[in-house]
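In: Need a 3D model of the sequence below.
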Amino acid sequence: MFCEQCEQTASGNGCHQWGACGKSPQVNAVQDLLVYCLRGLAGVVVKAKELGIDTREADRFTCESLFATMTNVNFDQKRFTKYIKKAIALREDLKAQIQSVAAITWSDISTYEPDYTESLVEQGQNYNLELIGKSGANVDIFSLKLTALYGIKGAASYAFHAYELGQEDESVYQFTQQVLATIDRQDLSLEDWVNLVLEIGKINFRAMELIDAGHTGTYGHPMPTSVPLNVKLGKAILVSGHDIKQLEAILKQTVDTDITVYTHGELLPAHGYPKLKEQYSHFYGHFGTAWQNQTKDFAKFPGAVVVTTNCLMPPHEHYEEKLFTLGPVGYAGLNYLPAKDDGSVDFTPVIEKAQELAGFTAESEYRQVTTGFARNAVLGVADQIIDAVKQGKIRHFFLVGGCDGAKPDRNYYAEFVDKVPDDCVVLTLACGKFRFFDKEMGDIGGIPRLLDVGQCNDAYSAIQIAIALANAFEVGVNEIPLSMIISWYEQKAVAILLTLLYLGIKDIRLGPTIPAFLSANVLQLLSEKYNLKPITTPDADLAACLS
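Out: I've put the predicted structure just below:
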C-alpha cells in the first residue's frame, strides 16, 4: 500500500500498512487499479475529442469515479470493481468509434484488460503509482505527478458537483482527461510539470465558478441567516456532506411528513440560500460539527442519516442501520441509494427509517450561529468595509478556513482566531470553521467580525471578495490587508491551493503539516515563488501578518 493523498497519513510520510482514513490495503489497491484504468481511458477520450466523437458520458463518469477515490468517500471494494468494468467498457466503445474513422496504435495502458478471474488487489498493487517513483524517475517530477493526480481529483469532484447542478464546461472535462493521460509521460521537464499543476488550479477555479452559478441560479445568492443549533420535538433526518441538490431532494420528498430536516458538516451554509428557506418550513437547523466527529454525532442523532458526499468515516455498528449513502459515497454493508436513469434518488427508505426511529423527545436550549456571508452579502456592504478600513477601524482581514481533521495540532486554528485582535475581521469557510464557528466575536460598526463565507467550494466566493476589495483600493490582491491561514486535509483542498497559487496569491500559511507528496525541492520552489510557508504558532504567525 502506498498513499500520500491526505494530510493525516501515518507519521506524515504516507500510509503503507493501513489507511489512516480507515481504508484497507485491499480497497486501496483496487482503487489504484481504477485510477490506472481511468488513465488508460483518458488517452482514448482525448483522441475521440480530437475526432469530434461525443465523450460526455465518459467525462461525467471520470469525474464521479475520481471523486470516489478521494479520501473518506468510498470504502466499498465491490463498487470500485464496478467502476473498473464501466471504465473498460467506455474505453472499448470509444476505441471502436475511433477505429471506424482512423487507424490508431494504442499504448499498453489503453489496452490493459483486468483479469477478473484473478485478484484485482494484486493487479492494483502492480499498477500503483509508486512504481513510477521506483523506476528511476526524478523524485521532484514524481512529486509533481502526485500533486497533479491529487489536484485533478479535487477539481473533478467539483466538476461532478457542478454537473449535478446542470453546469458543465467542455474545457474542464478536456483538461481533466489531458492531465490523466499525461501522468505516464516521461518526456516533460520539471518546469512543464509545475506549469501543469498550476493549470489544474485554473481549471479548478472554473469548476468552482460553475458550482457557484448552479447554487446561486437555483437557490438565490446566500444571505446572512441565523441557524438554530438546538433541536425540535419529533422525527428527524440529518443530511451530511456537501450536496445541496440532494438536500433539496430530501426536503421535497419529506414535505407533509412531519419530519424535520437538519444539516451536518459542510451543509451548514445551505441555510443561507433564500429559496431553500422560503420553500421548506421543515428545514430547521444544524446538528453536530465537522466530519471527524460524525461517529459521535451520528450515534446521538435519533433519526435517519444521509451522507451525500465526502467525508464518510468507517461507521460504528450501533448506528450503521440508520445510515445511508448515495452517489460516489459508499461503505460495504451500508444502505446505498442508487440513482435512477434520470439521476434522481428515491429517499423513501430514509423517510421510513426516520419514521421508525424515536426522533427527538425533548427540545434543547436555543442556540444559533450565522452563515451566508458569501460575496454578494459581503460586497453589498463593501462601502462600509472600505470606509472602516480607511478610518482605521478595521486593521486586517484573516481568511482562516479549509479542512478540519482529528489531529490535536489543528487546535492551532481555534487558538489563532481566539487571539485575533478586536480591530480585525475573520472570514472562514469549509469544515475548518467548526473549531470556532460558534464563537461570539462581536462586530465593527455593524460588520460582524466572524463571516462564514460557506463551503470549501465557496473559496470562489472568497476570492471574488478579495479581488473586489483590491479593485476598490486600486491595488493588487497581495497588497490588501488580508492574510490566508489555510488548513488542508484532502484533495479538494489540494485543488483549491493550486487555484490560489495559479492566481498569484502569496504569503499563504498552510497547515497543520505540509503535504507529504511535496518533495523538498518542490516545496522550496513554491516557497521562493509564492512565499508559501507552514504555520508555526498562533502568536508568531499573527505578529508576522500584522507587522
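
In: When you work out contacts or count neighbours from here on, use the C-alpha atoms and nothing else.
Out: Fine.

In: How about the secondary structure of the residue of the chain positioned farthest from its centre?
Out: Residue farthest from the centre of the chain, counting by Cα atoms, centre = their mean, is residue 103 at 40.0 Å. What DSSP: H, G, I helix; E, B strand; the rest coil gives for residue 103 is coil.

In: Quick check: the gap between it and residue 55.
Out: Distance, residue 103 to residue 55, using Cα to Cα, to the nearest Å: 19 Å.

In: same question, residue 121
Out: Distance from residue 121 to residue 55, by Cα to Cα: 29 Å.

In: To compare against the first, here's the next sequence to fold:
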Amino acid sequence: MEAKGAKMFCYQCQETAGCKGCTQMGVCGKNPEVAAMQDLLIYVTKGLSAVTSCLRAEGERVESSINYLVTLNLFITITNANFDSQAIVSRIEETLKIKETLLAQLQSRGNLPAAALWQDTADHFVCKAAQVGILSTENEDIRSLRELITYGLKGLAAYQKHANVLGYENEEIDAFVQSTLAKLLDDSLTGDELTALALETGKWGVDGMALLDKANTETYGNPEMTKVDLGVRKNPGILISGHDLKDLEMLLEQTEGTGVDVYTHGEMLPAHYYPKFKKYAHFAGNYGNAWWKQKEEFTAFGGPILMTTNCVVPPKADYQARLFTTGATGVPGCVHIEAEADGTKDFSSLIELAKKCPAPQELEQGQIVGGFAHEQVFALADKVVAAVKSGAIRKFVVMAGCDGRMKSRDYYTEFAKALPQDTVILTAGCAKYKYIKLNLGDIAGIPRVLDAGQCNDSYSLALIALKLKEVFALDDVNELPIAYNIAWYEQKAVIVLLALLHLGVKNIHLGPTLPAFLSPNVAKVLVENFGIGTISTVEADLKKMIG
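Out: Just a heads-up that it's a prediction; the model follows:
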C-alpha cells in the first residue's frame, strides 16, 4: 500500500512551519504519506484503547503485550522517530487485528466509539486518515487540549517503552494512558474537563519518569559525577544515538573483544554516567553534539551508526548504508534491527561493517563533566546548602529540554554565558549542548552546569527541587531560588512540562516559541494559572528571572 495523495497537517513540534503547522512537508523531514499513516495509527490506537478500557471495566486483565503495543504505537509517531510509511501501515494492520480479537471478548459493545469498531483494509487507509486527522476536531480549543494531552501521552509512552525493555512496568500507568486515549474520542468532554485531564496526565508523567528512573538505576546503578572524553581513539567505532540504555548494553556486550570501540551521540551521552557501563574499556566517549547536527557528524564518523529512538534525521546518501535503526525508529532504505522474542538483538551486521571502516575523524578534544542526577546531588547536599546559605549560590536556573536547528536557539548559549557567576544551571536533555562545553567554572567545587542526564532525567531535577524545599523548610516549591528557562522541541518535553505543572511549579519560561498547538484561549489559561511565558531577549530575561 502506498499512501499517495495523502493530505498533511502537523504541528506537534517546536519547528513546525511558521509556528502554525506543516502542510506540504514536515520540517522534520516526514512526507504527507508518513504523516497520514501516523494520524491513522493514533486513531486506531485510540480505538483499541477504548476496547481495553471496557475490558478492564468488565473486570478483565489486559495482557502486557497489548500495553506494549499501545506504548510503541505512540512512540513511533513522535517527531524524528519513524519515516517509514510501510512500517507504520504494518502497525495499523496489527493493531486492527488485535482489536478484533479483543472485541470478541467483550460482554457488551453498547458504548464503544466509532474508532473501536472501525475495520478496513490498507487500500482505504489514506481516505480514513484524511477523516480522522488533527483538523477533524473543529473547535479550536477542544482540538488544542486534545493534542496537548495526546502529545503528553506520546512522551509518557517513550519513557514507558524504555522501562518496559528493562523489565519494569506499571499497569496503572498503562490503564491511564489507554483510558485517556479513549476519552479523547468523546465529543461530550468540555474544555474544563480536558484541562483537568491534561493536568492529570502530568501526574502520571511524574509516575512514568519515576518508573524509568527506578528501572535505569536498579539496572545500571545511580549516575555519578563523570568526565566523558570528546576525542577519538585509533580503533574503528560504532556510534549509538537516542535514549535506549538496553540497546547500548547489548551493543557493548557484543562488541567486547572485537577491536571495535563504541561512542555515544546526542541523548546517549549520559550513559557514561552509569557505573555499570564503566567496566567496558571499549566504551570510548561521546562524539559530536545534539541530534540536529548529525548529517555532518555522521558523515565524519565514518563507521556504522545505530539509532535507538527518536532524534533521527533523514540521512544523506553518503552514510545511509551505515545508518541502522531499531525499536520505534525507521528510515526507508536503512537496515532495521528487530528484537528476538526474548528481547535480544543481533548487532553483528554493525560490528562486521565497523571492522571495514576507518577510525572516526576527530571533531574536538577535551571532556564533558556530568552525572548530576538526584543521588549525586543529594551526596553534595551539604556543600550546596552551605553555598546557598552563604550567598555563594544566589540562584539555580533550570535549563533542561531540547536543542534544535533554529538560529533563535543561540539565545540559550548567550543566556548561559551571561548568567552571573553566583548562579548554577540545572540541565537535562540535549538542550545542554548549547552550553555544557563553555567551561563556565564552578562555585566552591560545585560545577556551574549540573547535567542530570537525558530528557527523562528532568525527574531528577524535580526531586532536587523538592529536596531543597524540604531542607529549607519551605511551604511552596516556588519559594525556592530556582528559575525555569526551558527549551522544548518535541513531545517528551510536553510530558515534562505537564509533570512540572502537576508538581505546582509556576512561572516557567518556554522557548524559543510557545507551542503552535496551544490555541489563544488554552495559552491564556496556562499563562493566568501557571505563569507560563516565552523568552524575549537575554538582557530582559536575566532581569526577570535573576533580578
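
In: about what we covered before: in contact with the residue farthest from the centre of the first structure, which residues?
Out: By Cα atoms under 8 Å, 6 or more residues apart in numbering, no residues touch residue 103 of the first structure.

In: Just confirm residue 71 of the second structure is within a helix.
Out: Yes - residue state for residue 71 of the second structure (three-state DSSP) corresponds to a helix.

In: Can you give me the neighbour number for it?
Out: Residues lying near residue 71 of the second structure (other Cα atoms under 10 Å) number 26.

In: Assign residue 235 of the first structure to helix, strand or coil.
Out: strand.

In: so who does it touch?
Out: Neighbours of residue 235 of the first structure in contact, by Cα under 8 Å, 6+ apart: 258, 259, 260, 302, 303, 354, 355, 357, 358, 359, 360.

In: go again using 10 Å as the cut-off
Out: Shown in contact with residue 235 of the first structure (Cα atoms under 10 Å, 6 or more residues apart in numbering): 257-261, 302-304, 351, 353-361.

In: Also residue 135 of the second structure?
Out: Contacts of residue 135 of the second structure by Cα under 10 Å, 6+ apart are 8, 9, 10, 143.

In: do the same with residue 68 of the second structure
Out: Residues near residue 68 of the second structure by Cα under 10 Å, 6+ apart: 74, 157, 160, 161, 164, 165, 169, 174.

In: aligned partner of it in the first structure?
Out: Taking TM-score structural alignment, the alignment pairs residue 68 of the second structure with residue 60 from the first structure.

In: related to what we said a few turns ago, selecting buried members of the contacts of residue 235 of the first structure in ChimeraX, what would you type?
Out: To isolate the buried members of the contacts of residue 235 of the first structure in ChimeraX, using 16 or more other Cα atoms under 10 Å:
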select :259,260,261,302,303,304,351,353,354,355,359,360
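
In: Select from the contacts of residue 235 of the first structure every entry located in strands.
Out: If you go by DSSP state E, the contacts of residue 235 of the first structure have 259, 260, 261, 304 in strands.

In: could you check the distance from the second one over to residue 106 of the first structure?
Out: In this structure, residue 260 of the first structure and residue 106 of the first structure are 55 Å apart, going by Cα to Cα.

In: again, but for the last one
Out: Residue 304 of the first structure is 49 Å from residue 106 of the first structure, where distance means Cα to Cα.

In: For residue 374 of the first structure, state which of the ones in strands among the contacts of residue 235 of the first structure is nearest.
Out: residue 261 (23.0 Å; Cα to Cα).

In: That closest one corresponds to which position in the second structure?
Out: In the second structure, residue 261 of the first structure lands on residue 262 (TM-score structural alignment).

In: looking at it, residue 274 of the second structure is touching residue 225, isn't it?
Out: Yes - here residue 274 of the second structure reaches residue 225: they are 9.3 Å apart, a contact under Cα atoms under 10 Å.

In: Could you name every residue contacting both of those two?
Out: residue 371.

In: List the ones among the contacts of residue 68 of the second structure that fall in helices.
Out: Of the contacts of residue 68 of the second structure, the ones assigned to helices by DSSP state H are 74, 157, 160, 161, 164, 165, 174.

In: Now do the same contact list for the last one.
Out: With contacts taken as Cα under 10 Å, 6+ apart, residue 174 of the second structure has the following neighbours: 49, 62, 64, 66-68, 70-71, 156-157, 160, 180, 204, 208.

In: so is residue 232 of the first structure in a helix, a strand, or just coil?
Out: Applying three-state DSSP: residue 232 of the first structure is coil.

In: Which residues are in contact with the closest residue to it other than its chain neighbours?
Out: Spatially, and ignoring its direct neighbours in sequence, residue 232 of the first structure is nearest to residue 363 (5.1 Å; Cα to Cα, 6 or more residues apart in numbering). Taking Cα under 10 Å, 6+ apart, we find residue 363 of the first structure in contact with 230, 231, 232, 233, 234.

In: which one's the longest helix in the first structure?
Out: The first structure, longest helix under DSSP H: helix 190-219.

In: Give the buried residues for that helix.
Out: Quick answer for helix 190-219 of the first structure (16+ other Cα under 10 Å): 193-194, 196-215, 219.

In: Can you name every helix or strand that it contacts?
Out: Here helix 190-219 of the first structure touches helix 139-164, helix 170-182, helix 244-253, helix 274-279, helix 459-473, helix 491-502, helix 520-530, going by 3 or more Cα pairs under 10 Å, 6 or more residues apart in numbering; DSSP states H and E.
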